[in-house]
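1. no letters, just coordinates:
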């Protein structure tokens, strides 16, 4: 396995059961870094102490064009936080979470403090096992419906995190959302700043970079993957992407749209936690997901999306869900690169 994929080889048998609490907490960060993030920027940092982990937003990895408020950045950090909570339960560690524990420090998103041992339950096993299986799948899905009970479970997960998941399987509503996605593709492709930003995070298949999106994640072969960054940064690819996204949505049994009551960092973290909980539950059932968030990212389309879905809150994320072929993982940074050292 390439060095930039080694993080996915984490083994539960390596958990330092005889080590210190700090050693155990550090091990959990190995699962945190497997969370999804926009353009695979991995915008998180962690600070370890003897009995706690602090999670920071790494704004040096922000995407100012597509994500000017760092909304998706913080959602990504919420997903990483979720992986810590899931893995801590599996290893019998109880963690207390405080969000924004230091007034005025909006980079410090959460502090997770060890409060003692806890018993692992059967309910802890499936989501934990899915952490290393969950990979964003940008390829077509199979023509297979998702059981209604599973979709209800997804909705329950969202409500437990005090956000809402709108499951969309009505073909007329899907078609209206598809049209917004197509508009978003064309508008983003015409924005040169957006194209340059995206091109910086798309890499050839054989690249050794530890972040960003390799061409194989889009179904590109090795040779064509070398042209990806140039194509994205210099040509108008809007119509091509719009057609591709239409086919992806039409071939997906359902769409899921996350909605929050407010639009503040606290809400974004909650969406991230709910998202990763859903993705882990989905992965344990063999269900994959990818994102089509253009109608949320393009301001003039967001209000239209709200009207289509008849929601009063704030749409945060659009995903498609379905059964697909197994895909390769994307690169991850080394755990030592995301842990802040004492100054």
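-> Yep, that arrived. Here the structure is a predicted model, which means the values were calculated and not measured. Numbers count the residues shown, from 1 in each chain.
2. all contacts plus neighbour counts: C-alpha atoms, from now on.
-> Fine.
3. list the contacts for the spatially most central residue of the chain?
-> Central residue of the chain (C-alpha atoms, centre = their mean): residue 36, 3.1 Å from the mean position. The contact partners of residue 36, taken as C-alpha atoms under 8 Å, 6 or more residues apart in numbering, are 42, 76, 79-80, 135-136.
4. same check, this time on residue 39
-> Taking C-alpha under 8 Å, 6+ apart as the definition, contacts of residue 39 comprise 198, 201-202, 212-213.
5. redo that, cut-off 7 Å
-> Under the criterion of C-alpha atoms under 7 Å, 6 or more residues apart in numbering, the neighbours of residue 39 are 201, 212-213.
6. please enumerate the helices of the stretch 1-150 of the chain.
-> For the stretch 1-150 of the chain, the helices defined by DSSP state H, counting those that start in this stretch cover 21-32, 71-90, 125-130, 148-160.
7. contacts for stretch 291-302, please.
-> 66, 180-181, 184-185, 305, 315-320.
8. got another one to weigh against that:
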């Protein structure tokens, strides 16, 4: 178990050991501001409903819950890989008809004779990397492996192309807009866990570690910052300056599209993103989701035309090699906090 995951409390639901392990691995999926917008309705052993947790929505940056469903898709992909690791196959049935429905997907786990065992250590070690991404070009074989025969849905925009520079500029502009859009900034402030006490209490949200605010700066933020500081001009400008530095150094961008914006397409796109994300560490490649372009309408409305894509863009991922791959640091709620009785 990762060191940044709290110890489980006594569960109100009698989970089997396999259920507990599968849900732990599933819970390591990424989500905006690390809100972890999912919970499990436990129907019976090995039969659950994966649900949309409305208390974890981000209405200021994700008013239609598009990102929420994408995150649940990533959760589902982790769940399937973990089930496979423990010798189960998943029987899924979509329930939700829109992004706001609480019940999203039914899943039954069935014992299988599958000899393939997915390496769940890739799930444990996955992390977002924001800093020290190199500009050296990605190897052709690595790009091919990450696109994985889905060139119509996963698009690589290499360094020094026009589209690359367009994405850099649009990302900076979107961050400037969002940093000074008060509802979005307040929402960010609400999800930052400044103290160790808050981090332990909530088990979700952003920490100085996950935001890569390190050294003396990290110590100052942990001990002297609060929500009011996030709303101040200095914090906003520091964020914009950091984004400018980040986009100035990368090998390019991965864009992941979907055929439409239906619930089923968003779930599959979230799964697709997670499959890509879980392949990168062994290649020494970092992934940094930068979603602000998709969250600010004045920027998003011209995005497809500037890149030359027709289908909806669901993920904008900055990427490149890194010399050192840091350990994962994002908080996680306990398995028992995820599970509810029907």
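-> Noted; the coordinates are in hand. Since the structure is predicted, the reported quantities are computational estimates derived from the model, not experimental observations.
9. would you list the contacts of stretch 291-302 of structure 1 in TSV and tack on secondary structure, distance to residue 156 of structure 1 and neighbour count?
-> TSV is the format used below for these (DSSP: H, G, I helix; E, B strand; the rest coil; distance: C-alpha to C-alpha, whole Å; neighbours: other C-alpha atoms under 10 Å):
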residue	secondary structure	distance to residue 156 of structure 1	neighbour count
66	coil	30	21
180	helix	27	22
181	helix	26	27
184	helix	30	25
185	helix	31	24
305	helix	22	20
315	strand	17	25
316	strand	17	24
317	strand	17	23
318	strand	17	22
319	strand	17	18
320	strand	18	24
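10. mind listing the strands for the stretch 201-343 of structure 1?
-> Listed in chain order, the strands of the stretch 201-343 of structure 1 (DSSP state E, counting those that start in this stretch) span 202-203, 213-214, 254-260, 288-291, 314-322.
11. of those, which is nearest residue 88 of structure 1?
-> Set against residue 88 of structure 1 and scored by C-alpha to C-alpha, the strands of the stretch 201-343 of structure 1 come closest in strand 288-291, at 24.0 Å.
12. buried set for the closest one?
-> By neighbour count with 16 or more other C-alpha atoms under 10 Å, strand 288-291 of structure 1 contains the buried residues 288-291.
13. return the member of the contacts of residue 39 of structure 1 nearest to residue 238 of structure 1.
-> Looking across these and measuring by C-alpha to C-alpha, the closest to residue 238 of structure 1 is residue 201, at 17.9 Å.
14. to which residue of structure 2 is that closest one aligned?
-> In the superposition onto structure 2, residue 201 of structure 1 corresponds to residue 191 when matched by TM-score structural alignment.
15. output the residue interval of structure 2 matched by stretch 275-294 of structure 1.
-> When structure 2 is aligned by TM-score structural alignment, the counterpart of stretch 275-294 of structure 1 is residues 273-292.
16. end to end, how far does that stretch reach?
-> Chord length of stretch 273-292 of structure 2, first to last residue, is 17 Å (C-alpha to C-alpha, to the nearest Å).
17. for residue 24 of structure 2, which non-adjacent residue is spatially closest?
-> Leaving out its chain neighbours, the residue that sits closest to residue 24 of structure 2 by C-alpha to C-alpha, 6 or more residues apart in numbering is residue 335, at 5.9 Å.
18. how close does the aligned partner of residue 92 of structure 2 in structure 1 get to residue 233 of structure 1?
-> In structure 1, the residue paired with residue 92 of structure 2 according to TM-score structural alignment is residue 97. Per C-alpha to C-alpha, residue 97 of structure 1 is found 41 Å from residue 233 of structure 1.
19. what about these two, which has more around it?
-> residue 233 (20 against 17; other C-alpha atoms under 10 Å).
20. and the alignment partner in structure 2 of that one, what is it in contact with?
-> The criterion is TM-score structural alignment: under it, residue 233 of structure 1 has residue 231 as its aligned partner in structure 2. For residue 231 of structure 2, the residues meeting the contact criterion (C-alpha under 7 Å, 6+ apart) are 185-186.
21. distance check, residue 231 of structure 2 against residue 225 of structure 2.
-> Where residue 225 of structure 2 is concerned, residue 231 of structure 2 sits at a distance of 11 Å (C-alpha to C-alpha).
22. in TSV, list the buried residues of strand 288-291 of structure 1 along with distance to residue 176 of structure 1.
-> Formatted as TSV, those follow (distance: C-alpha to C-alpha, whole Å):
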residue	distance to residue 176 of structure 1
288	23
289	20
290	19
291	17
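23. out of those residues, flag the one nearest to residue 224 of structure 1.
-> Sorting the buried residues of strand 288-291 of structure 1 by distance to residue 224 of structure 1 puts residue 290 at the head of the list, at 22.0 Å, by C-alpha to C-alpha.
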